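Asker: for reference, the sequence and a predicted model appear below.
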Amino acid sequence: MMPWGFLGQRDLLAIEEMDRPDADPERLSRTYARFPVINALLSGWHRQYRLHIRPILVRSGSASMLDVGCGGGDVARSMSRWAAKDGFRLHVTAIDPDDRAFRFASTARAVDGVTYRQAHSAELVSEGLRFDVVISNHILHHLDPAQLAGVLHDSELLTGDVALHNDLKRSNAAYVLFMAGFWPLGLGSYICGDGLVSIRRSYTARELGSVAPPGWQVEANGPWHIALVYRRDHQTEGDPGRSGV
């Protein structure tokens, strides 16, 4: 049995296999293809859609969204489908700097209103773009402190309404249950091994709150996730001088 302190601190030295430049292309493709199952079961995005995004659509009938670090693009596609089912139009731009993720997302089954770009958030800031909503899924634990600060600052500049970064919440229970429940999805992919590394690298709510800049709030998102949220109507315009990643 693992001691309670097993995940007492973030494991900043652990590296996910799919992040390595020499990751096996077939295993990587299977990993992207299986992300929709993981996100549908665990990530709580439909709840976040109802709480944060649908109210914007109700007010205006349509909205724009930026998905930062979109991976295989499944969250972006789900958001567009949920909005369409509710009778709204959600235009989603999904970006990822990794050419492998971009290629996979671009060749996935097309969903009306979703477009993909290989780009960093800072590039969109430099283009002067603005979106009603900025989101990300499972990227915060990948970032070093400078990158985290950059992405959050970029999000402040890019959003016209709300920015929402959803990530794993580190705990022994999450680690054990993920290992026990999702090992079948790990066969032939990086899902299980990298998922466990992700949990080891992720924050607790208190840790994330301690590194969040002013104006950002940590909110619970089910038992396994936490969200870092920024609401434009609660803020004043920030200093645009800092650069993101």
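Answerer: It's in. Residues are numbered from 1 along each chain as shown.
Asker: C-alpha from now on. contacts and neighbour counts both.
Answerer: Will do.
Asker: what helices or strands is the longest helix seen in the chain leaning on?
Answerer: Criterion DSSP state H: the longest helix present in the chain is helix 25-42. When contacts are defined as 3 or more CA pairs under 8 Å, 6 or more residues apart in numbering; DSSP states H and E, helix 25-42 sits against helix 74-85, helix 99-107, helix 191-201.
Asker: mind giving me CSV with those helices and columns for distance to Tyr175 and mean neighbour count?
Answerer: Shown next, in CSV, are the helices and strands packed on helix 25-42 (distance: least, CA to CA, whole Å; neighbours: other CA atoms under 10 Å):
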stretch, distance to Tyr175, mean neighbour count
helix 74-85, 23, 20
helix 99-107, 25, 18
helix 191-201, 6, 22
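Asker: out of these, which is closest to Arg170?
Answerer: helix 191-201 (5.3 Å; CA to CA).
Asker: and the closest one with helix 25-42, angle?
Answerer: In terms of direction (axes from the mean of the first three to the mean of the last three CA atoms, to 10 degrees), helix 191-201 departs from helix 25-42 by 60 degrees.
Asker: which neighbouring elements make contact with helix 191-201?
Answerer: Partner elements for helix 191-201 (3+ CA pairs under 8 Å, 6+ apart): helix 25-42, helix 172-186.
Asker: in the longest helix of the chain, which residues are buried?
Answerer: Of all the residues in helix 25-42, those buried under the rule 16 or more other CA atoms under 10 Å are 27-36, 39, 42.
Asker: re earlier: what's the closest of the helices and strands packed on helix 191-201 to Leu129?
Answerer: Closest among those, using CA to CA: helix 25-42, at 27.6 Å.
Asker: helices or strands next to the longest strand seen in the chain in the packing?
Answerer: Looking across the chain with DSSP state E, the single longest strand is strand 159-168. Applying 3+ CA pairs under 8 Å, 6+ apart, one finds that strand 159-168 makes contact with strand 131-137, strand 225-231.
Asker: who touches stretch 131-139?
Answerer: 53, 63-70, 75, 155, 158-168 (CA atoms under 8 Å, 6 or more residues apart in numbering).
Asker: just the buried residues out of these, in PyMOL syntax.
Answerer: Command for PyMOL that selects the buried part of the contacts of stretch 131-139, burial taken from 16+ other CA under 10 Å:
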select buried, resi 53+63+64+65+66+67+68+69+70+75+155+158+159+160+161+162+163+164+165+166+167+168
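Asker: included below, for side-by-side comparison, is a second structure:
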Amino acid sequence: MGRFSHRSYEKEIMDDLEFEGPVLDQSLKELRTINKLLGGNKVTTNGLNQLIKKNPQESYSIADIGCGGGDMIRVMADWAKKNLIPCNFIGIDANPNTIEFAKERLKDLDHVNFKVENVFDESFEHEQVDIITCTLFTHHFTDEELLKLFSSFLKKARLGIIINDLHRHRLAYFSIKALTRLFSKSPMVQNDGPLSVLRGFSKEDFISILANSGIKNSQIKWFWAFRWQVVVMIS
């Protein structure tokens, strides 16, 4: 398996929290298109459907961690509206430039708030929400960091957690490498796209990390194209 047998911890350009400007804007737009074309959005909405069916209530508060340009919040808001489910969203990201981009893109939604916050700050756990979602976020961290992160998630979420992230696989790596070289104008996307796959997960990775985090009631499911869905039932 070689380079695909273990997770890479090489940093992506996107990990620079000071990253900003036209390159950031172009990159976020391209990532939105890639995520939509490869079917990644349904991984999160499918998880929401599971948690909400299990926990019926009048409305839900949902925190999207590592919200980026707000793409997944838009997807979830559209899904909630279509299904007549009242939801309030909080977009959380450590990059203030990304948050400003998201605020502008989602200014037509009146049930969304944003916070510039580092998930490893002590204050992160203080404001509870019903559901935590994170899409293409967890692969940015080492296994050791994820143990701390998931522990914080357990304290912050009342009902459950939905993780949508990449399957580390040879075909996924070479496919996204070819796709970004052909169609991307963003140096960040060309670099980070293939690298993010190398930083992704096998099913065994998730099983181990979840178990070591003290998470017991969870399910892991594979989705096309090369996505893992992890749904943690807390309530």
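Answerer: Okay, I see it. All of these numbers come straight from a predicted model, not from anything done at the bench.
Asker: aligned partner of Asp130 of the second structure in the first structure?
Answerer: Under the alignment by TM-score structural alignment, Asp130 of the second structure pairs with Asp132 in the first structure.
Asker: actually, Val231 of the second structure.
Answerer: Under the alignment by TM-score structural alignment, Val231 of the second structure pairs with Val229 in the first structure.
Asker: need the contact list for the residue nearest to that match when sequence neighbours are not counted.
Answerer: Excluding the flanking residues, the one nearest Val229 of the first structure by CA to CA, 6 or more residues apart in numbering is Leu164, at 4.7 Å. Shown in contact with Leu164 of the first structure (CA under 8 Å, 6+ apart): 133-136, 227-230.
Asker: from those, which is closest to Ala149 of the first structure?
Answerer: Nearest to Ala149 of the first structure among these, with distances taken as CA to CA, is Leu228, at 12.4 Å.
Asker: report the contact partners of the closest one.
Answerer: Here Leu228 of the first structure is in contact with 164-166, 208, 212, 216-219 (criterion: CA under 8 Å, 6+ apart).
Asker: ok, now which ones touch Leu168 of the first structure?
Answerer: By CA under 8 Å, 6+ apart, the residues touching Leu168 of the first structure are 138, 198-199, 202-203, 224-226.
Asker: how about Trp228 of the second structure?
Answerer: 43, 163-167, 203, 220-222.
Asker: need these in TSV with distance to Ser175 of the second structure, can you?
Answerer: Listed next are these as TSV, based on distance: CA to CA, whole Å:
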residue	distance to Ser175 of the second structure
Val43	20
Ile163	23
Asn164	19
Asp165	16
Leu166	13
His167	13
Lys203	20
Ile220	23
Lys221	21
Trp222	18
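Asker: and these, which two are furthest apart?
Answerer: Val43 and Lys203 (15.5 Å).
Asker: what's the match for Lys81 of the second structure in the first structure?
Answerer: Counting by TM-score structural alignment, Lys81 of the second structure corresponds to Ala84 in the first structure.
Asker: just to revisit the earlier point, looking at the contacts of Leu164 of the first structure, spot the one nearest Ser126 of the first structure.
Answerer: Distances from Ser126 of the first structure to the contacts of Leu164 of the first structure, taken by CA to CA, are shortest for Val134, at 15.9 Å.
Asker: count of neighbours near the closest one?
Answerer: Per other CA atoms under 10 Å, the neighbour tally for Val134 of the first structure reads 28.
Asker: could you check how far the residue nearest the centre of the second structure is from Gly2 of the second structure?
Answerer: Centroid check for the second structure by CA atoms, centre = their mean gives Thr135 as the closest residue, at 1.5 Å. Distance of Thr135 of the second structure to Gly2 of the second structure, computed by CA to CA, to the nearest Å: 26 Å.
Asker: now swap in Phe137 of the second structure and tell me
Answerer: From Phe137 of the second structure to Gly2 of the second structure the distance is 24 Å (CA to CA).
Asker: contacting residues for Ala94 of the first structure?
Answerer: Per CA under 8 Å, 6+ apart, neighbours of Ala94 of the first structure: 66-70, 73, 76, 114-117.
Asker: now the counterpart of it in the second structure: which helix or strand?
Answerer: By TM-score structural alignment, Ala94 of the first structure lines up with Gly91 in the second structure. In this assignment (DSSP states H and E), Gly91 of the second structure forms part of strand 87-93.
Asker: give the buried residues for that strand.
Answerer: Applying 16+ other CA under 10 Å to strand 87-93 of the second structure flags 87-93 as buried.
Asker: out of these, which is nearest to Glu10 of the second structure?
Answerer: Nearest member of these to Glu10 of the second structure, counting by CA to CA, is Asp93, at 20.4 Å.
Asker: quick check: that closest one vs Pro22 of the second structure, distance?
Answerer: 19 Å.
Asker: kindly report the same for Phe137 of the second structure.
Answerer: Distance from Phe137 of the second structure to Pro22 of the second structure, by CA to CA: 22 Å.
Asker: need the counterpart of Leu208 of the first structure in the second structure.
Answerer: That one, Leu208 of the first structure, aligns with Phe206 by TM-score structural alignment.
Asker: residues near that match, how many?
Answerer: Going by other CA under 10 Å, the residues that sit close to Phe206 of the second structure add up to 16.
Asker: check which helix or strand it maps to.
Answerer: helix 203-212.
Asker: for the one helix or strand Glu144 of the second structure maps to, packing partners?
Answerer: Under the criterion of DSSP H and E, Glu144 of the second structure resides in helix 143-156. Packed against helix 143-156 of the second structure by the contact rule (3+ CA pairs under 8 Å, 6+ apart) you find strand 129-135, strand 157-166, helix 203-212.
Asker: turn the ones you listed into CSV, columns for distance to Leu17 of the second structure.
Answerer: Output for those, formatted as CSV (distance: least, CA to CA, whole Å):
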stretch, distance to Leu17 of the second structure
strand 129-135, 17
strand 157-166, 20
helix 203-212, 25
